[in-house]
Every structure is written in structure tokens, then in C-alpha cells.
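Trainee: predicted model follows, preceded by the sequence.
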Amino acid sequence: MSEKANTTKKNKFFEIANKNFIMLFIAYTVICVAHSMTQATASAGWKTMGMDMSVIGIISGIQGWAAFIIRPFSAPIVDRGNKKKIYLFAVGLFTVAIFMYAQSMVNTAWAAPTKLIHGIAWTFISTVTAVTLSEYVPREDYGTALGFFMVSQMIASAISQPIAFALAGKFGYHTMFLIFTVVAAVGTALVLLTSPTKTPERKGGSMFSGIKLNNLFAKEAIMPMLINVAYQGTRSGITVFMAAFALEELGLENIGLFATFASFTGWVARPFLGSLLDKKGPKATLITAGISFSAGLLCLAMAQNLAMFCIAGILIGFGQNGISPVLMAISMRTVPEERKAAGNSTNYLGMDIGSAVAATAGGFMVSAFGYRLGFAAFIVPVMLATVVAAWYLGRLDKKEKAK
């Protein structure tokens, strides 16, 4: 490569890696670390305090229901409001939620309001992060910058649970959550250090006046949304109950390696899954991923040691990373060009509903039939969703060919 090309590449990197980008990247990474460990560790902590699994399931579902109610309104508010101020509000509220988790490890009466606050805060964080980033990097470099932020999610998911369970084992769950409260507070402080963003010009009305039902939901994307309910619900459901299962039945205090293996497998498998999607199409990719996901659930139901949890993590990580992009593509294909934002929003609503329903129903299943049968039962919606999705993709292909 010529010296001129090297210089151009370096200059482009430094255009992206300005002060605001670096602050926001570090802030988002540490916030994702605090977020990624909460679902599994909170359930395990509440279980050690004697809370019944059916109650844990109901409480864990509150986060998903809060996201379901708030998410449709978050995008219009972010679009019409000051991005930095909304981000500061969201990460500040998230920090409060992590502190409330710590209090819930002393008094379980804190558990339900904690999940409510967490659901509201994270919905806004997931909506506003990418939009705020666009304010700080050149338009032509936005895709590259966003790619770095996706890496931060993977890093957080891979390292957060092993660290959290190790801290909980040494100091207790209360102290562990206090430590992560400080981590979240550091993220809030870093957001505070970024440059101000402009408030968009609004032609009359407040930032809430842009909220319209037509912009929030696309009826054309109902089927992909329902398919996502099954997949996302299953992934969230096993996360809620897995740590408690490992601790109660197998005496394993730290199963954070499950999340580590799932995250790295997804990252490594992405090139293969992308090639499969290009060469064989979405139907073949979805069926392959669905079988892998189901095999991971079966492995989880039969787990006797940490190694089997890690194998389950590999299979589920592969499956999830094959399913998510296909479902997103299906949602985009079902709606007209001018309704893609609504289609995307509807897809995420399916994720929120799935998280809420699976946590609630899973708690009752685990209490009634035990952990292993509960995990095995999740295979049914995954395989059913895979079959329905494959049929639906075939139907879409026929429609597009007919046109």
C-alpha cells in the first residue's frame, strides 16, 4: 500500500476517533457491561434470598412490558428532542436502576420497581445511542463508527457475567451491584463530558407532538413480530432462570462462561452466516440457525457441568446470530419503503413482548415442572417459529416473483 493511501486511512480513523466518539464509545461499553450482567445475576440473587421462581419470572417480565409500552414513543421523542440531554437522562436513570438492584438484594420489595426503571431506561439508551453517535462523526464514516459500537456490545456480553458472578461469590450480590453502580456512574460522567448537541427545529408543538400510531406500528410486519416473540422470548427466558438452575441443582456459582461462549461464537460465526445467507438464502440460514438454537436448549436441559453450559452457549450463540438478521430482513421486506421505520419498530416490539411473556410463563413452568423440563419446553416455540418463518419466507418469495 502506498504512503499516501496509508496516510488517508489514518486520517479517516482520526476523523472517527475524535474526543466525543471516544467518550461515547467508552461510556456505552461500560453501560453495556452493567446492563448485560443484570438479568442472570438478579434472578440468582433473588433466588438465594428465598424468592419463588414464579415470582422471579413475573418480576423479570416487568422489564419487557415496560420496554413494550415505552419503545414506540422513544424514537419520535429522540428524533424531536435534544439527543445529549435525552441520553444523559437515560443513562442517569439506568444508574439509579443498578443501585436499586443492590437494594433489592437486601429487601426484595425493591425488585419490581427496579425492573420497571431498568426497562424504561434501557429502551431509551438502545434508541438514542446510534442517533447521538451520528452527531459526533462525519456522515460518510457513520457506518464504520457504528461497527465499533456493535463490538462494544459483544465485549460487554462476553465479560460481564463472569466478572459479576465472581464478585457476587466473593462479596455477595448486594456489594456486586454497588460496584456496578459505580461502573454505570462512570458511563454517565463520560456522556456528560461530550459536546452539546442541537435540538432539532420543530414546526410547532413539543417533542411529543410527532408521536402518531401510524409511525409506531406496521400491521404488515405482525407475522415477523410474532416469530420474534418466540425466538427472543426463549433467549430471554433461559437467561432469567439459568443461573438459579446452575446454583440450585449443580452447585455452580459462576456460569458466566455461557454468555462468553455465546457472544464469541456469534462473533466468529458471522462471516459464515453471512456467506450462507448470500449463497443459500434466508430460509436455509433460518432453518440451520433454528436447529442449532434447539440443540443448545436440549444441551442446556441435560447439563450436568460447566462444560455442557459452554457447549449450549456455542450452539445458542450460533443460532441467535443466524436468526436475528433474517428476522430483521423479513420485517423490512413486508412494509413499503416509506414505512421501514415502523417495520423496524414492530420487530423490536416482538422482542419486548417475547422477553416479558417468556420470563413470566417460564417462572411458572420452572416452579411446576422443574428447570430441565422448563428449558426443554422452550424447544417447542423455537422449532415452531422456525417452521412458520420458513413457510412465511416462501410465501414472500412467491409474492415478489408474481409482482
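Mentor: Done, it's in.
Trainee: CA only for contacts and neighbour counts going forward, please
Mentor: Will do.
Trainee: burial measure for Ala307, as a count.
Mentor: Using other CA atoms under 10 Å, Ala307 has 13 neighbouring residues.
Trainee: one more to weigh against that first structure:
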Amino acid sequence: MNKPKLWTKDFLIVSAANFFLYFTFYLLMVTITIFASEKFHASPSQAGLASGIFVVGTLIARLFSGRSIDSVGWKKMLYIGFILFLLTTLLYFAVNSLTFLLVNRFLNGAAMGVASTATGTIVAKIIPNARRGEGTGYYALSVTLAAAIGPFLGMFLMQHSSFNMNFIVCLIFLVMSFVAIFFLNVPKVELSHEQLSKMKGFSIHQFFEVKAIPISIIGALVGFGYSSILTFLTSYAKEINLVDVGSFFFIIYAVFTLISRPFTGKWFDQKGENFVMYPSFLFFAVALILLSQVHQGIMLLVVGALVGLGYATFSSSAQAISIKVSPKNRMGLATSTFFIFVDGGVGIGPFILGFFVPLIGYRGLYFSVGVVVFACIFLYYFLHGRKNRQRRSELVELH
């Protein structure tokens, strides 16, 4: 029996578009604090706000774009998001005060929220159901690669050029992506009168897909754990004198994600999500606990590999689960629900964890977060894992 085709023109276009969205996000995330500090003499807290307020804008936009994407239209929402993202990225050249920068970062994040909700919803429709885990895994590589290449190129350009070169590079890639999405074929959304009537009014169902909330709660906790790496790894590497090796951490992370993705996606589809999810929790928890004990560069790189096998596998598989358990006509809302929770965990993590660093240090912090991620194994079992196991057992009995 032939497998349905995955690597279509449309799949490649939407994956590339998503890559450049996140490439811009990660590149500016690691450089904007220095931009704010050097150009506007911002304090560390103000510079941190300039970086983090982007995520706030993204979260708020996801709430409303997830609710309205089906009624507005998936491709139209993608156009709106990309145009706003291009315009707000262009506005960085006009920024002349810290207040202007903060406002534009918020708007830039909101535009990102709209565009990425659209790409996530469109790709969920494009991926064949029989290859849901595999396809979502490959699509998620667009974010993984962006997380490795964006920060690396951003820091390189800062050392060898001006801040404006970062903005120029982002704009060039975004324009190329915007042109490409004109050639994207997106199935039209056809909603019944009953489905349209449910979209009216004001209730939790208009902003969240309830069936996607259990896996999204776990996503928030795991994202909370990942925020400890995004936020404090550089400072920790300096403290233990491993800055040079630390710069390769995300490269190793991306390499091992690339290596594992062809296998984990197929296992998700063929053996079920539990076969993939339980090891991903374990790998990530072990990575964080090992990180708390790092003394040599090779160990830091081993941690990067384990994070690639753990966190990256979890994020793509959990996204696939959120879509799988939700009604087909609410794919957009399921996608936005999942990312709202994950982004919330990543966004609030640095603020909460920052209070613990003076008390227990970075080593104590990473050990504690590792325990939290390990506890997610049991939470996953009660919220989703045992139900999936029962369903698979019933299917086996039927056959």
C-alpha cells in the first residue's frame, strides 16, 4: 500500500515560510537586548523587557487569531500576518527611543503570532492523517533550525557589522517568503451554519480548543523547563568557564534533532505517541539534571544532544497530539491553544526562575527544573497516556 505523499510543493513552502518567521524571531531575540542597551542605554531589566515583550504580543495575537482563522480564511490570515510582520520589522530602522522600541517589539510579536498560527493550521491540513507524526516532526524542524541558525548568525553579524545588518537580513528573507506563499495552495475552509454560530459569542470555546488543553498544560511545563536553557545557559557557561563550548550548544541540539526526526515521526504514526513521548520526557529530564553537574565541555555538548532528542521530540509530537485529539474543523484553534500554553511557559519561566538563581544557583536551578520535567511523565500518563494506551488496545482487539 502506497503512503500518501508528504513532501509536496505546498508542504515545502509553508515549512520554509515558518522557518523564516522563527529565524527572525530568534535572531532578534538574542540581539535586541544589546541593541536596547547600547543605543538607548537601557538598564538590564529594560533590555530584558524589550526582548520578552515580543512573546507577550505573540500570546495575545494567538488568542484572537486562533479563534478567527476559520472565519477569516487560512491563507488570508497568513497574508495579514506576513504583511504586519514585514511592516513591523521594517519599523526597526525608524526606532528612535526605548518606548518606540517596546511598542514595536510588542506589535512585531503580535504579527508573528498571527502568521505562525496560520502556518501551523495550514500545515496541519496539508499533512496526510496517515503521516501526521512524521509530517509534524519534519515541519517542526523549521523551528529547530531557526533556533540554531538565527542566534548564531545574529551574534556573528553583531561582531562583524552594524545592528541594521540584522534587520536587513531578516527583511530579505521575509520578502522572499512572502513572495513564495503566493504560490501556496490552501484548501478552502467550509463551515456549516452550526459551526459558524458556535464561533459567535464570548466563551472559553472561542479562544481555546478544550480537547487540546491537557497536552497543552504539559507543553507549558516542559516549555517552562526549556526557558531555563534559553535564558540562563550563557550566564551559566560563563560561570563555569565554558563560554566557547557553550556557543556550539544549539548547533549540537539542531544536529541531533535532525538525526532523530525521521525515526521519531514514523514511530509516532506506527507505534503510537506513547512510544515517543515517554522517552522524550526522560531524555529532557536527564539532560537538565546532567546540566546541573557539568564541569567539562564535552558534557555540555552531550546535554545539547539530549535536549535535541528530548525537548525537540516532545514539542513536535505534542503539537501532533493536540491536532489529533481535536475536531478537524478546529485545527486552527487546537494549534493556537497548544502554542499559547507553550509560549506562556517559555515566557513566564525566566521571570519565575530568576527569583531562584540567587537562592540555589544555576546548578540547583537546573537540577530542580529537571525534577519538574521528570514529574511530567506521570502527569502525561494521567492526562493522555493511559487513554491512548486503552485506545490502541481496543484497536488491536478489533483486528
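Mentor: Yep, that arrived. Here the structure is a predicted model, which is why all the values come from computation and not from measurement.
Trainee: overlay the chains and give the TM-score.
Mentor: Taking TM-score structural alignment, normalised by the length of structure 2 as the basis, the two superposed chains have a TM-score of 0.72; 386 aligned residues with a CA RMSD of 4.9 Å.
Trainee: three-state assignment of Val186 of structure 2?
Mentor: With DSSP: H, G, I helix; E, B strand; the rest coil as the basis, Val186 of structure 2 sits in coil.
Trainee: now it: how far from Gly201 of structure 2?
Mentor: 28 Å (CA to CA, to the nearest Å).
Trainee: between these two, which is the more surrounded one?
Mentor: Between Val186 of structure 2 and Gly201, counting by other CA under 10 Å, Val186 is the more crowded of the two (16 against 9).
Trainee: who's in contact with the nearest residue to that one once chain neighbours are set aside?
Mentor: Leaving out its chain neighbours, the residue that sits closest to Val186 of structure 2 by CA to CA, 6 or more residues apart in numbering is Lys75, at 6.4 Å. Going by CA atoms under 8 Å, 6 or more residues apart in numbering, Lys75 of structure 2 touches 118, 122, 186.
Trainee: does Lys75 of structure 2 sit in a helix or strand, and which one?
Mentor: Using DSSP states H and E, Lys75 of structure 2 maps to helix 74-90.
Trainee: again with Phe178 of structure 2
Mentor: Using DSSP H and E, Phe178 of structure 2 maps to helix 163-180.
Trainee: that helix - contacts with which helices or strands?
Mentor: Helices and strands touching helix 163-180 of structure 2, as assessed by 3 or more CA pairs under 8 Å, 6 or more residues apart in numbering; DSSP states H and E, comprise helix 9-40, helix 74-90, helix 132-160.
Trainee: can you lay out these as TSV showing distance to Asn166 of structure 2?
Mentor: Below are these laid out as TSV (distance: least, CA to CA, whole Å):
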stretch	distance to Asn166 of structure 2
helix 9-40	8
helix 74-90	10
helix 132-160	6
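Trainee: so which of those helices is nearest Val325 of structure 2?
Mentor: helix 132-160 (11.9 Å; CA to CA).
Trainee: for that closest one, what is the distance to the chain centroid?
Mentor: Distance of helix 132-160 of structure 2 from the chain centroid (CA atoms, centre = their mean, to the nearest Å) equals 10 Å.
Trainee: once you drop chain neighbours, what's closest to Asn108 of structure 2?
Mentor: With sequence-adjacent residues excluded and distances taken as CA to CA, 6+ apart, Asn108 of structure 2 is closest to Thr88, at 5.3 Å.
Trainee: so the one you found sits right up against Leu107, yeah?
Mentor: Yes: Thr88 of structure 2 lies in contact with Leu107 (CA atoms under 8 Å); the separation is 6.7 Å.
Trainee: counterpart of Lys4 of structure 1 in structure 2?
Mentor: Using TM-score structural alignment, Lys4 of structure 1 has no partner in structure 2.
Trainee: what is the burial count for Lys4 of structure 1?
Mentor: Applying other CA under 10 Å, we find 9 other residues in the vicinity of Lys4 of structure 1.
Trainee: what of Ile251 of structure 2?
Mentor: If you count neighbours by other CA under 10 Å, Ile251 of structure 2 ends up with 21.
Trainee: same thing with the one 5 residues further on?
Mentor: As a burial measure, Phe256 of structure 2 scores 19 neighbours (other CA under 10 Å).
Trainee: same check on Lys170 of structure 1?
Mentor: When neighbours are defined as other CA under 10 Å, Lys170 of structure 1 has 10 of them.
Trainee: who's in contact with the equivalent of Met223 of structure 1 over in structure 2?
Mentor: Counting by TM-score structural alignment, Met223 of structure 1 lines up with Pro214 in structure 2. By CA under 8 Å, 6+ apart, the contact set of Pro214 of structure 2 is 383-384.
Trainee: what strand or helix carries Pro214 of structure 2?
Mentor: Assigned by DSSP H and E, Pro214 of structure 2 belongs to helix 213-239.
Trainee: ok, average deviation of that helix from structure 1?
Mentor: Comparison of helix 213-239 of structure 2 with structure 1 after fitting gives an average deviation of 2.9 Å (mean CA distance after the TM-score superposition for structure 1).
Trainee: centre of the chain to that helix, how far?
Mentor: Taking CA atoms, centre = their mean, the mean C-alpha location of helix 213-239 of structure 2 is offset from the chain mean by 12 Å.
Trainee: cool, and stretch 344-356 of structure 1?
Mentor: With CA atoms, centre = their mean as the basis, stretch 344-356 of structure 1 stands 11 Å off its chain's centre.
Trainee: do stretch 90-107 of structure 1 as well
Mentor: That offset, for stretch 90-107 of structure 1, works out to 19 Å (CA atoms, centre = their mean).
Trainee: so what touches it?
Mentor: 31, 34, 42, 45-46, 49, 110-111, 114-115, 117-118, 121-122, 124-125, 173-178, 180-181, 184-185, 187-188.
Trainee: buried ones among those?
Mentor: Those of the contacts of stretch 90-107 of structure 1 that meet the buried threshold are 31, 34, 42, 45-46, 111, 114-115, 117-118, 121-122, 124-125, 173-178, 180-181, 184-185, 187-188, by 16 or more other CA atoms under 10 Å.
Trainee: circling back to that earlier point, which one of the helices and strands packed on helix 163-180 of structure 2 lies nearest to Ala220 of structure 2?
Mentor: helix 132-160 (17.0 Å).
Trainee: and the closest one with helix 213-239, angle?
Mentor: Helix 132-160 of structure 2 runs at 30 degrees relative to helix 213-239, counting by axes from the mean of the first three to the mean of the last three CA atoms, to 10 degrees.
Trainee: no further questions, thank you.
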